[in-house]
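Undergrad: Below are the sequence and a predicted model; questions follow.
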Amino acid sequence: MKLITFTHNRQTRIGAVVGDEIVDGFGDSALPSLMIDFLSAGESALEALQKLIDAGTHRLPVAEVKVHAPVPRPGKYLAISLNYAEHIEETGKEKPEYPTFFNKQTTCVIGSGEPIHRPKVSEKLDYEGELAFVIGQRCRHVPLEQAHQVIAGFTIANDVSVRDWQARSPTMTLGKSFDTHGPLGPWLVTPDEIIDPHNLTIKTWVNDELRQNSNTRHMIFNCYQMIAYLSQVMTLEPGDVIATGTPSGVGVKMKPRGYLKPGQTVRIEIEGIGELCNSVVEEPNAIECR
């Protein structure tokens, strides 16, 4: 199932993508409208949505809705650094002994089709195409062999990075958390549709130039190891997003540097999931205070 968050007629809710249509979760008034609430409801919510899919009713053309990130405001957004051998090699750093995580502040999250802002304070704007997964149930101290059970689904992430701000702090958080620098989407694919999350082709284009071309089998720490590790520290909750690292080919390591510029488009494709596409624009002048 491909779970989606969208807005239609000024109402935001969840649904399922079938071909070029959305099965509108609004067709079952018992279904939660927010993705985190939907995931928290567990199997009963999935079964109710599947009944709507099977009924063939409550359909909307994808072209007629506004698509959002599948989890527009996750409770946590954690990302792992240096998790592909070829990316470690291009950075010149050492392979980590343990998984190393940083936070992306959740106000950075946007959906496919929304613009990435090049910030006024830096021109060192970079892309990182990544597989991400979303937690589906509240959990702590998850054994490695059971970690697959707590994943609600998989999506695509662009861990947009402002490299000079990233370098200013050992935590990297500020350089990873600018507004609009957390594209996710276009939807959340449930695990039953992903045969092996650790054998998926991942590619990133800037305009028509292929910049990244790898496979998730090259991860150092896989998705299940990440869950087992993180859940020793904190309670993971429905809707939490975990990005699994980027392969080689990032702009900062190109010669000359391949930083993103306004007018360019970043397109990330992961086998079995789909395509996340965002254009780059200058950060608007407007100051929003409310």
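TA: Arrived safely, thanks for sending.

Undergrad: Please make it C-alpha for all contacts and neighbour counts, starting now.
TA: Will do.

Undergrad: now for the helix or strand containing residue 22, which elements pack on it?
TA: Per DSSP states H and E, residue 22 falls inside strand 21-24. With contacts defined as 3 or more C-alpha pairs under 8 Å, 6 or more residues apart in numbering; DSSP states H and E, strand 21-24 has these neighbours: strand 11-18, strand 59-61.

Undergrad: who's in contact with the longest one?
TA: Residues lying outside strand 11-18 but in contact with it, judged by C-alpha atoms under 8 Å, 6 or more residues apart in numbering, are 1-7, 22-26, 32-35, 38, 49, 53, 62.

Undergrad: Weed out the non-buried ones from those.
TA: With burial judged by 16 or more other C-alpha atoms under 10 Å, the buried subset of the contacts of strand 11-18 is 1-6, 22-26, 32-35, 38, 49, 53, 62.

Undergrad: Taking the centroid of the chain, which residue is nearest it?
TA: Compute the mean C-alpha point of the chain, and by C-alpha atoms, centre = their mean the closest residue is residue 157, 3.2 Å away.

Undergrad: roughly how far out does the helix or strand where that residue lies sit from the chain middle?
TA: Applying DSSP H and E as the criterion places residue 157 in strand 151-158. Averaging C-alpha positions (C-alpha atoms, centre = their mean, to the nearest Å) puts strand 151-158 5 Å from its chain's average.

Undergrad: if we can go back for a sec, of the buried ones among the contacts of strand 11-18, which belong to helices?
TA: 35, 38, 49, 53 (DSSP state H).

Undergrad: Could you report the neighbour count for residue 280?
TA: 19 (other C-alpha atoms under 10 Å).

Undergrad: Take this one as well and set it beside the first:
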Amino acid sequence: MKLVQFYQREDQERKLQVGVVKGDKEVVALNVAGTMRDVIQTANIRSLEEGAAYRLDEVKLLSPLTDPEKIICIGLNYHDHVIESNMQVPKVPVLFPKYNNCLIGQDDEVVIPSEVTQCDYEVELAVVIGKTAKKVPLENAMDYVFGYTVLNDVSARDIQLNEPQWTRGKAIDGFAPTGPWIVTADEIDNPGNLGISLTLNGETMQNSNTKELIFDIPYLVSFLSNTITLRPGDIISTGTPPGVGMGKKPQVWLKHGDVVEATVEGIGTLRNTFAAE
């Protein structure tokens, strides 16, 4: 299933709805109260009653999650990205947070603050947790995965790399475009072997495969759950492959009017435009 959060474009109140994408052009609303996080906690999501159907062009897609308890991001998790970043291969996962203020959706505009002069892109496969996970054994870790989405870990390098911690350069408003939907885990045979890529104004900048992850999804779920209780709707963003703007020669920084498309095989393409504050 492809699950979305949306509102009808004609709805002046912009009431949030949760729906299922059918085919390429239709969204069918689910008759549920609440947000996607509430739907994820439903015992049998396929039993939910369906409501009105809309054409995709009649709705505005939001981030498929707008209220997760946690967004845990993994840094330096592709070997070649570690090299281009001039850093050491980590012995344990490198963690940093993003927050709900960062989440925006398909075709939303990413505003680059006036303070930021080195804005960068990072396509990532994001994992959505489906049930409470605490001290999960490695062999059972995938049982706790609800689905997958695409996340662009937008980064202000001039802030991130010039302060003791990364948070202020990573958790800027709108710096976690996510979507366009969540694909449920049963639709992805092997999340450890998916093509992952990103284009900037139509030019390919990143092109890799999730099999290059240093720490794979089962390891991350188990590792994190040892000390952090994961809740339904939590997001784990698994890191970015090589090709970020910081690693280019000459370096490439996002600017007003740039269009970024982040793609993960089997999930879809997340598209956003960047604008100067």
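TA: Thanks, I have it. This is a predicted model, so every value here is computed, not measured.

Undergrad: ok so, going back, which residue of structure 2 sits opposite the residue nearest to the centre of structure 1 in the alignment?
TA: Matched across to structure 2, residue 157 of structure 1 falls on residue 151, judged by TM-score structural alignment.

Undergrad: same thing with residue 140 of structure 1?
TA: Match for residue 140 of structure 1 (TM-score structural alignment): residue 134.

Undergrad: Tell me who's in contact with that match.
TA: Neighbouring residues of residue 134 of structure 2 by C-alpha under 8 Å, 6+ apart: 225-230.

Undergrad: How about residue 79 of structure 1?
TA: Per C-alpha under 8 Å, 6+ apart, neighbours of residue 79 of structure 1: 101-104, 242-245.

Undergrad: likewise residue 103 of structure 1?
TA: Contact partners of residue 103 of structure 1, counting by C-alpha under 8 Å, 6+ apart, are 76-79, 173, 176-177.

Undergrad: Could you export the contacts of residue 134 of structure 2 to CSV, including columns for neighbour count, secondary structure and distance to residue 120 of structure 2?
TA: Formatted as CSV, the contacts of residue 134 of structure 2 follow (neighbours: other C-alpha atoms under 10 Å; DSSP: H, G, I helix; E, B strand; the rest coil; distance: C-alpha to C-alpha, whole Å):
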residue, neighbour count, secondary structure, distance to residue 120 of structure 2
225, 19, helix, 30
226, 14, coil, 32
227, 10, coil, 31
228, 13, coil, 29
229, 14, coil, 31
230, 26, strand, 28
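
Undergrad: I'd like to know which of those residues is nearest to residue 274 of structure 2.
TA: residue 230 (31.8 Å; C-alpha to C-alpha).

Undergrad: so how far is residue 237 of structure 2 from the residue nearest to that closest one when sequence neighbours are not counted?
TA: Excluding the flanking residues, the one nearest residue 230 of structure 2 by C-alpha to C-alpha, 6 or more residues apart in numbering is residue 133, at 4.9 Å. Per C-alpha to C-alpha, to the nearest Å, residue 133 of structure 2 is found 16 Å from residue 237 of structure 2.

Undergrad: Between those two, which is the more surrounded one?
TA: In this view residue 133 of structure 2 and residue 237 are compared by other C-alpha under 10 Å, and residue 237 has more residues nearby, 29 against 22.

Undergrad: Which parts of the stretch 51-200 of structure 2 are helices?
TA: Counting by DSSP state H, counting those that start in this stretch, the segments of the stretch 51-200 of structure 2 that form helices are 79-84, 157-160, 167-170.

Undergrad: outside of the first one, which residues touch it?
TA: Contact with helix 79-84 of structure 2 is made by 76, 88-89, 212-214, 240-243, 247, as judged by C-alpha under 8 Å, 6+ apart.

Undergrad: give me that answer again for 7 Å
TA: 76, 88-89, 212, 214, 241-242, 247 (C-alpha atoms under 7 Å, 6 or more residues apart in numbering).

Undergrad: In those residues, find the pair that's most separated.
TA: Pairwise over those, using C-alpha to C-alpha, the maximum falls at 214 and 247, 18.7 Å.

Undergrad: What is the neighbour count of the alignment partner in structure 1 of residue 19 of structure 2?
TA: Correspondence of residue 19 of structure 2 to structure 1, assessed by TM-score structural alignment: residue 15. For residue 15 of structure 1, the count of nearby residues is 31 (other C-alpha under 10 Å).

Undergrad: for the aligned partner of residue 182 of structure 2 in structure 1, what are its contacts?
TA: Alignment note (TM-score structural alignment): residue 182 of structure 2 maps to residue 188 of structure 1. If you count contacts by C-alpha under 7 Å, 6+ apart, residue 188 of structure 1 has them with 2-4, 70, 153-155.

Undergrad: what does residue 72 of structure 1 give?
TA: 109-110.

Undergrad: Enumerate every residue touching the closest residue to residue 184 of structure 2 other than its chain neighbours.
TA: Nearest non-adjacent residue to residue 184 of structure 2, counting by C-alpha to C-alpha, 6+ apart: residue 147, 4.0 Å away. Residues in contact with residue 147 of structure 2 (C-alpha under 7 Å, 6+ apart) are 127-128, 182-185.

Undergrad: out of these, which are inside strands?
TA: 127-128, 182-184 (DSSP state E).

Undergrad: thinking again about what came up before, out of the contacts of residue 103 of structure 1, which comes closest to residue 211 of structure 1?
TA: Among these, and counting by C-alpha to C-alpha, the member closest to residue 211 of structure 1 is residue 176, at 19.8 Å.

Undergrad: how about that closest one, what's its partner in structure 2?
TA: Match for residue 176 of structure 1 (TM-score structural alignment): residue 170.

Undergrad: What is the burial count for that match?
TA: Neighbours of residue 170 of structure 2 (other C-alpha under 10 Å): 24.
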